[in-house]
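A.B. asks: one predicted model, sequence on top.
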Amino acid sequence: MNVEDIYNKEFIDFEYSFALTSICSRYLRSMDEQMGRDILLAIIDNWEKVEQGTKKIWIDLLDSAGFYPYLKVYDSNDIKDLGQEIRTYYHESSNIGNITLHREQKILLDYLENNKNLVVSAPTSFGKSLLIEEVVASSKYKNIVIIQPTLALIHETFKKLVKYNNTYNIVVTTSQEAENNENNIFILTAERVIEFNNLPKIDFVIIDEFYKLSSKRDDERSDILNMAANLLINKHRAQFYLLGPNITNISPGFAEKYNAIFYKTNYSLVNNDIIDLYTKYKKELNSPGKIKFKENLLFELLFNLKEEQTIIYCSSPNRVMSLSIKFLDYLMQKGKVENEEDLELIEWINENLTPQWTYNKLLKYKIGVHNGAIIKHLNESVVDYFNNQELNYLFCTSTLIEGVNTTAKNVVIFDNIKGGKEIDYFDFSNIKGRSGRFMKHILGKVYLFNEIPSNNDVIIDIPFFDQVEASDEVIISLEKDSIKKEQTERYNNLVETLGDYFEVVKNNNISVNGQLKIIKEIEGNLADHQTLICWEGIPTYKQLSYILELGWDNLLKPGETTLPMTKGKLVFMTNNFGVKDGFIDSIRSEYIYQSKQTANKNKNKEQILDLAILNTMQVYRHWLKYKVPKWLNVIDKLQREVCHKNGLKPGNYKIFASLLENENVSGNLAHLIDLGVPSSAIKKIERFIPKDLPINHVLKFIRDEKVLNESSLLNYEKKKIQNLISFT
């Protein structure tokens, strides 16, 4: 059975439709139920073509397949089948208004309501996140933790759940406090779960993208996620719901120990149509002129898809920028550009960066770019523009693929590289799953420019449980009585080696060996370098250099990629941002530096500027807002222990670390950055907001005191804050 035949029909007449219902029904009752669902979805997508006399049979098949959300939309019969009505009513949410669950969502919800722990592997389009809202809307749990892998997903989850702020105090950052006498929802990264002071007893924990627990998925944050999971599952004894896509199985024994159900399904309410361009053009794509051919093939495809929205997966931030610019050049040379868009983000870029950035030009012609280097609120705005159909194309890396919801009909997998390695079938399936969207694009199309990777089983190890692949950092975070026999000697050796520093090293949740080396360095140089160690507030250049060199030499993971960053450059840029608040100065310095590099001798000024901006943003996001504050806080705690042992007054690096992480804004306003507000907007209004105003009252104060009337705010900045206020 070829589903494509259904799409090719101009009219699905009685005879063909009736025969197809029989085929579909047979599949739905067989081992190949997926084929039956594929036929059913194709019929729904072509509903206006279906002969009226057969529609009632298709409605019955929707019921049979458990497609109750579609059943409510497509069943227009005046005379209802009583059994069908009962089943549809049974699948309606009792917690969320106007929501109907499909068959498998209802199964999972029943497990959760019966206090079962769940580990779910399901497609992107399954609707796993709807069950998160069901848990919250039920008001069954006093304190809930939702662990998201990125700040973008924290913001997205906040927007979905903020409607429950009359029932729950919603916490998104460690600077907020839990309400002891109220219900709390903590929407945090794993790092913030560990760092959160006075976390109350947690009743329910949700870990999104739980495959990141695995030590084998090459995720540098695996250790910290294991520590957070261990804290909540073992110490808080919280009920849990772990969700992710395309997983074959989990560590043996995990489900049994925690009375959990591992639920694997391929159930989906959308179809994916694979268009294999690689096989079709294999000879050309492997020829000496393959790069030019591949790019032209892409550009022609994108132009032909101009009436539909398309996501294009690329291997790296630089690749995203260069390919999107080449595509725009192609459109201009062919005279195929549409009218310019006048997006408010462009005005913000003009004021805060430079009008010369090619990113602006791309936006004007409905081309967006999204990658892990670009600053957060820009990425979020581009996704919003795309979802609102103000952009036609979105060139992206895996940062978009791994969890940001989009509404693309088409996905182009142009590159087969992720993080310098070929993508495996798991990554391929994740990217593929971004095509199509429930109720919007029932058929998503996936265009392949490379071979499909081998379909290998993906078994997710859980290091805090099985301990076989657990790092020293995970091992020492475990309770002694939970250490398995095979790891007892290793644990005891770590306790003995760390001695008096065991607690501080454990609580820092970073390289044990690296911390030991830093302790020895500080102990050995305390007399000679006391002024370089025992500083507080804003450091001098020498003090900053000394501390960051300790971090660089000892806290990077083995084999971790640092290029184009260097030790000296990191000190210079940290000083530029932290002491001078100099984003523009840093771009200017990077532009001068890149202009002198022989590798860039064939680039024009515009290309070098694009590179300088991208590099500066990458440093800003990856190093200055994440790694450097982490190192400062770790070394701060270590030097305190050493100084106290030696009777000296320790330094205090916390102020400087916070200043970097919070982009120089007041502490009670820093959470607005995590919620997508640019720091430029916060700095314009912070003088109107009391510094001692509790974080949870900030948005209400801005609304009630009409703070947004401040004339210096750009429309883009106002809308970013207004959107948050409207949610609350």
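C.D. replies: Yes, it's here.
A.B. asks: for the rest of this, base every contact and every neighbour count on C-alpha atoms.
C.D. replies: Will do.
A.B. asks: ok, the closest residue to Thr150 other than its chain neighbours to Leu378 distance?
C.D. replies: Spatial nearest neighbour of Thr150, chain neighbours left out: Thr189 (6.5 Å); criterion: Cα to Cα, 6 or more residues apart in numbering. Per Cα to Cα, to the nearest Å, Thr189 is found 20 Å from Leu378.
A.B. asks: over to Glu209?
C.D. replies: Using Cα to Cα, Glu209 is found at 23 Å from Leu378.
A.B. asks: ok, Lys55 next?
C.D. replies: The gap separating Lys55 from Leu378 is 46 Å, by Cα to Cα.
A.B. asks: what about these two, which has more around it?
C.D. replies: Lys55 (21 against 18; other Cα atoms under 10 Å).
A.B. asks: and that one, what does it touch?
C.D. replies: Listed by Cα atoms under 8 Å, 6 or more residues apart in numbering, Lys55 has no contact partners.
A.B. asks: look up how far Gln467 lies from it.
C.D. replies: Distance from Lys55 to Gln467, counting by Cα to Cα: 55 Å.
A.B. asks: next one: Ile442
C.D. replies: Taken as Cα to Cα, the span from Ile442 to Gln467 is 42 Å.
A.B. asks: higher neighbour count, these two?
C.D. replies: Neighbour count, other Cα under 10 Å: between Ile442 and Gln467, Ile442 has more, with 21 against 18.
A.B. asks: okay, now the one to match up with it:
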Amino acid sequence: MDVFYECQKINDFIETNNEPKARDELIKLLDYHKQEQVSYSPLINNLIRQVGLYPYLDTETSSWQDRFVYESFKTDIGGDARVTLHREQSLILKKLTEGRNLAVSAPTSFGKSFIIDAFISIKKPKNIVIIVPTIALTDETRRRLQRKFSNHYKIITTSDVRISGKNIFIFPQERAAHYVDELENIDMLVIDEFYKASEKFDKERSSALINVILKLGRKASQKYFLAPNISKINENIFTRDMEFVHINFNTVYLEKHDLFNEIKGDDNLKSEALLRILESNNGKTLIYAGTYSNIDKVANLLIDNHDPIESEVLRNFEHWLVNNYDRNWHLTNLVKRGCGIHNGQLHRSLSQIQVRLFEEEEGLNNIISTSSIIEGVNTSAENVVVWRNRNGQSKLNDFTYKNIIGRGGRMFKHFVGKIYVLEEPPVSTETQLDLSFPDDLVGSIDEEDFKQDLTNEQITKIIAYKEEMAEILGDEVFKSMKDESIFESSSSYLIRDIARDLAYNSSEWNGLGYLNSYNTNDWERLLYKVIKIHPGGWGVEYNKFVGFIKVLSQNWIKSIPELLHELDQYDIGVDEFFKLERNVTFKLAATLNDINILQKRILDNPVDISPFISKVSHAFLPPAVFQLEEYGLPRMITKKIHNKNIIDFENEGDLHQIIEKFKEITMVNLVDSVESFDEFDKYIIEYFYEGI
């Protein structure tokens, strides 16, 4: 390569104001320097400075002017770290420190987390709330901020934790509702992936996020919303006082290989292409499969065509999965071949462990995923393969497609991300984000407060809803319930349906107290009643779901292989186990909570079912055991610690007290105290301790 000629080309692009093209060509040139292990010349450094990629400057070979820029753009991001920001990061940080409200659309490789960390370090807010789309991202964010700010802030990720003087709250939107009344003022409200507030992008959970934006937004002195690939936002109440900043500033180059033209929908050719890609690339590869059934297809293909690899940590992981989950599971057979699986249903700790192994040189080389990999974690890879152009039942849209391929490349690690497209991608379009009041929120908002932003039809629905609920509950009771944000469900209509059923079919709700019984057979009639009132989406027939709940009640007593053996009678395997456990802890617990609140006001002889709700919401595990899985510590390890009487998870205290207990014990003493820990248990414990 003629480096001087390439520099000349890049300079020409800069001269003609085509900076994106100049930056792309420069990143490719930097990749060449990395591959050939060539030092940057002062000319290269000067071009880096001109296109704003300041972190890439080599201070050893740059001019004093370029070194000055490198130092000038350094900022404190917490801990001992001072990091040089690129030009656009610095622009956003400047606007935030000036107190502006920002809705920012920036590429996946932009480096948005540095900005949040720098803001906390510089402005030292008292309360900052960070809303993330998934539990996995909650833990990833917590780990990053824990290292830097735990000496000055209480970092809260779960419900029912006592607030301190200075707090960083990190959780998905559903948990934020628990703190609405406890927080008088928020210095900064951060909404990560705020496009999910649109029904178009997340039909199931958008209303919950809109509700959080409304209720916490009113208490926030400043707001910072983040999303990728948004071109514009419609006029709406949620971002009305915010400046929209659209940034097209890439820090890596995506090298696309459109193989779908030669594959032409032939499954055999597609399989051959994937195997060829994996064979010819040494780097880490994300394989986007799109659906659960396609994950199975790709898994079978790799199991049939790849031999086990020599890796001690993966061999230990395989044995651990055999002992703790299922010998015949796809994941068990894949990990020894250097491949993992990521979807939205796996146990949280299991997903986190795989992402950790994917980051390690001797760990996983490939991960097959659904869209959970773009929503759930901030990971990227040298190679991204788009195996299927679908997202669940729907065709892949351009927004999601760009989000997936945006996982290719990473600053300082892979200048160039290689993208292999095996099915025809969607047509490239600009994405406008349309935010509006969902009908589901008719019970949460007051028509007088938002009459300028509601349609006449919505106002009519709100008034009708209020009148009906006031008739069932009484005016004062309904008003106090609405103001206190005590319902778990984001669907006002579900709450109304529960209230109606309790009021007009009260005799059918007799015996709710049987749910507090230790005899699982006593639960059956009421569980059928509960799941029928929340139609659809339980993931299995009603009788199987009720059977599953009864078996799951032994979760703390029995191992997962033992539970799976019992679930054979319902034809429920390990993958379905994850899905149904998630439905129990999330959807069933929320429905039961709303029933419990309403029945106390409606039924003549109400019985508090909170003890049963607590069990359900924690998958029948001790609460701290369930919560520790979000911290990357699986139940099978906490059970070994409990059985050795090192920590009594049934009686020891809340999550934060137990974490302090772990710190007191120390990792070395813990590992030495439990002889039943295998090698992979120890690997996981090390990862857990890193996060606390």
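C.D. replies: Looks like it arrived, so ask away. Just so we're clear, the structure is a prediction, and the values are computed from it rather than from any experiment.
A.B. asks: where does the TM-score land?
C.D. replies: For this chain pair, the superposition-based TM-score is 0.90 by TM-score structural alignment, normalised by the length of the second structure; 664 aligned residues with a Cα RMSD of 2.6 Å.
A.B. asks: Asp66 of the second structure: neighbour count?
C.D. replies: By other Cα under 10 Å, 22 other residues sit near Asp66 of the second structure.
A.B. asks: got the contact list for the equivalent of it over in the first structure?
C.D. replies: Asp66 of the second structure maps onto Gln84 in the first structure, with residues paired by TM-score structural alignment. Contact partners of Gln84 of the first structure, counting by Cα under 8 Å, 6+ apart, are Asp63.
A.B. asks: who are the contact partners of the equivalent of Trp58 of the first structure over in the second structure?
C.D. replies: Aligned by TM-score structural alignment, Trp58 of the first structure pairs with Ile44 of the second structure. The contact partners of Ile44 of the second structure, by Cα under 8 Å, 6+ apart, come to Cys7.
A.B. asks: please identify the helix or strand for Ile44 of the second structure.
C.D. replies: Assigned by DSSP states H and E, Ile44 of the second structure falls within helix 42-50.
A.B. asks: give me the buried positions along that helix.
C.D. replies: Within helix 42-50 of the second structure, the residues scored as buried using 16 or more other Cα atoms under 10 Å are 42, 44-50.
A.B. asks: and for the residue nearest to Thr150 of the first structure, the neighbour number?
C.D. replies: Thr189 of the first structure: 24 surrounding residues under other Cα under 10 Å.
A.B. asks: where do the helices of the stretch 151-300 of the first structure begin and end?
C.D. replies: 151-161, 190-195, 222-230, 254-257, 277-280, 282-285, 290-304 (DSSP state H, counting those that start in this stretch).
A.B. asks: out of those helices, flag the one nearest Leu544 of the first structure.
C.D. replies: Between Leu544 of the first structure and the helices of the stretch 151-300 of the first structure, the shortest gap by Cα to Cα is with helix 190-195, which sits at 23.5 Å.
A.B. asks: what span of the second structure lines up against the closest one?
C.D. replies: By TM-score structural alignment, helix 190-195 of the first structure lines up with residues 173-178 in the second structure.
A.B. asks: and the matching stretch, how far out from the chain's middle?
C.D. replies: 14 Å (Cα atoms, centre = their mean, to the nearest Å).
A.B. asks: just give the nearest non-adjacent residue to the counterpart of Asn226 of the first structure in the second structure, would you?
C.D. replies: Aligned by TM-score structural alignment, Asn226 of the first structure pairs with Ile210 of the second structure. Leaving aside its sequence neighbours, Ile210 of the second structure sits nearest to Ala197 (Cα to Cα, 6+ apart; 5.6 Å).
A.B. asks: do the same with Ile442 of the first structure
C.D. replies: In space, and not counting its chain neighbours, Ile442 of the first structure is closest to Val270: 4.6 Å by Cα to Cα, 6+ apart.
A.B. asks: helices of the stretch 301-450 of the second structure, start to end?
C.D. replies: 312-324, 330-335, 348-359, 372-376, 398-405.
A.B. asks: of those, flag the one that's most buried.
C.D. replies: Looking across the helices of the stretch 301-450 of the second structure with neighbours counted as mean count of other Cα atoms under 10 Å, the highest average goes to helix 330-335: a mean of 22.
A.B. asks: can you lay out the helices of the stretch 151-300 of the first structure as a markdown table showing mean neighbour count and distance to Asn575 of the first structure?
C.D. replies: Converted to a markdown table, the helices of the stretch 151-300 of the first structure look like this (neighbours: other Cα atoms under 10 Å; distance: least, Cα to Cα, whole Å):
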| stretch | mean neighbour count | distance to Asn575 of the first structure |
| --- | --- | --- |
| helix 151-161 | 19 | 25 |
| helix 190-195 | 20 | 25 |
| helix 222-230 | 24 | 28 |
| helix 254-257 | 13 | 47 |
| helix 277-280 | 15 | 48 |
| helix 282-285 | 15 | 47 |
| helix 290-304 | 15 | 41 |
